[in-house]
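> give me a model of this one.
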Amino acid sequence: MNTPTMLRALAADHRQRLMRLPRQVSFPEGTRLFDEGARADRFWIIRTGSVELDTYVPGRRTAAIETLGHDELVGWSWLFAPRVWHLGATATTLVRAYEFDATAVRSMCQDDPALGRAVTQWVGEVLAHRLRSARTRLLDLYAPFGAGSAV
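As a prediction, the model looks like this:
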């Protein structure tokens, strides 16, 4: 199952309102967008390029969890307290993206409960997808028989 994109998850009027907020940014290949544990105060929708999500594994190298591309959401931690990144992210190619200020989006969602529900539903679905991806990837890397093993 693919991660839900803003285009598929939000009604046209909600997308149009949100798209008044971002600024266009670019990140050269190898740029670290954020580190696990840092303050989550923004998020991105990828226009072009790819971003790799990773997680810190004590006593081991950082584990790549998932690679994101066109129209995908980078960052969900901005929506939920304590608003710190739960993963890290690095541009694996030149990335062009829409960057959203999290405070502005949360404020817009608070002022419009229907928009707030729609954004929370979308981000929650992305979060559930990322959790499944992280679990599968970590089992592939560290379980004795990979993700397909019976526990």
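> all contacts plus neighbour counts: C-alpha atoms, from now on.
OK.
> any chance you could map the helices in this protein?
Remark: helices assigned in the chain by DSSP state H are 6-9, 12-18, 102-111, 113-142.
> so which of the ones you listed gets nearest Arg60?
Closest approach to Arg60 among the helices of the chain (Cα to Cα): helix 113-142, 10.3 Å.
> buried stuff in that closest one?
Neighbour counts over helix 113-142 (16 or more other Cα atoms under 10 Å) mark 115-116, 118-120, 122-127, 130, 134, 136-139 as buried.
> thinking again about what came up before, can you put the helices of the chain in CSV and add distance to Phe27?
Formatted as CSV, these follow (distance: least, Cα to Cα, whole Å):
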stretch, distance to Phe27
helix 6-9, 21
helix 12-18, 22
helix 102-111, 19
helix 113-142, 22
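> so which of those helices comes closest to Val95?
helix 6-9 (17.8 Å).
> another one to check against the first:
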Amino acid sequence: MSTLTAADLAREPFLRGMRSADLGRLATAAHVVEIPAGRRIIAESESAERFWLVQAGAVALDLRMPDRGTVVVETFGPGSVLGWSWLFRPYRWRFGAVAISDLTAIEFDGRLIRTLCAVDPALGYELTRRFTELVIERLQAAQIRLLEMSYPEPAPQP
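Purely as a prediction, here's the structure:
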């Protein structure tokens, strides 16, 4: 497990523009992980204590729906963030996720990050602001996908 630095994290799109001191603190809670294709990374409604910055590969975000099974809501790849539920009570995953190709990501310890945020409210505000924007984007994507499923396109007229 290699040690990450503030400079490593500064290259990540989600963290771009954060103070170097904040990135240094975040680096203490981070390490690089390799996740094979097909592995479930997040199981909906289980305890949420991590998040990831995707560096390579692709992830499918999914949701269990009654009478439809598991539905892919969104897919994303390098430069994306996976997981926001670690920041918001009750710290349970609201969606599921599976690696759809081999994945390289920076994994963060959510419990440690919550502690760092409690000690440094400016860091807490900055992360909360960034993750709230992410939540809004993901919920809008889920809404669009669910609407598409509910109202399929009409058949073309001859």
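> still on that earlier bit, out of the helices of structure 1, nearest to Arg83 of structure 1?
helix 102-111 (9.7 Å).
> the closest one vs structure 2, average offset?
Compared with structure 2 after fitting, helix 102-111 of structure 1 has a mean deviation of 0.5 Å; criterion: mean Cα distance after the TM-score superposition for structure 1.
> give the equivalent position in structure 2 for Arg47 of structure 1.
The equivalent of Arg47 of structure 1 in structure 2 is Gln55 (alignment by TM-score structural alignment).
> what does Val119 of structure 1 give?
By TM-score structural alignment, Val119 of structure 1 lines up with Leu127.
> touching, the match of Arg47 of structure 1 and Leu82? I think so.
No. The criterion here is Cα atoms under 8 Å, and Gln55 of structure 2 misses it with Leu82 at 11.0 Å.
> compare the two (neighbour count), which wins?
Leu82 (22 against 18; other Cα atoms under 10 Å).
> quick one: residues contacting that one.
51-54 (Cα atoms under 8 Å, 6 or more residues apart in numbering).
> that one pairs with which position in structure 1?
Using TM-score structural alignment, Leu82 of structure 2 pairs with Val74 in structure 1.
> Ile144 of structure 2 too?
Under the alignment (TM-score structural alignment), Ile144 of structure 2 pairs with Thr136 in structure 1.
> again with Asp22 of structure 2
The alignment partner of Asp22 of structure 2 in structure 1, by TM-score structural alignment, is His14.
> and that match, how close does it get to Gln24 of structure 1?
19 Å (Cα to Cα, to the nearest Å).
> give me the more crowded residue out of those two.
Each of His14 of structure 1 and Gln24 has its neighbours counted (other Cα under 10 Å); His14 has more, 19 against 13.
> surely the more buried one meets Pro113?
No. His14 of structure 1 lies out of contact with Pro113 (Cα under 8 Å); the separation is 11.2 Å.
> okay, now the closest residue to Ile46 of structure 1 other than its chain neighbours: neighbour count?
Once flanking residues are discounted, Ile46 of structure 1 sits nearest to Ala97: 4.3 Å by Cα to Cα, 6 or more residues apart in numbering. For Ala97 of structure 1, the neighbour count with other Cα under 10 Å is 25.
> trace Ala97 of structure 1 over to structure 2, please.
In structure 2, Ala97 of structure 1 lands on Ala105 (TM-score structural alignment).
> okay, which residue is most central for structure 2?
In structure 2, the C-alpha nearest the mean C-alpha coordinate belongs to Leu82, at 1.6 Å (Cα atoms, centre = their mean).
> ok, it to Leu61 of structure 2 distance?
The gap separating Leu82 of structure 2 from Leu61 of structure 2 is 9 Å, by Cα to Cα.
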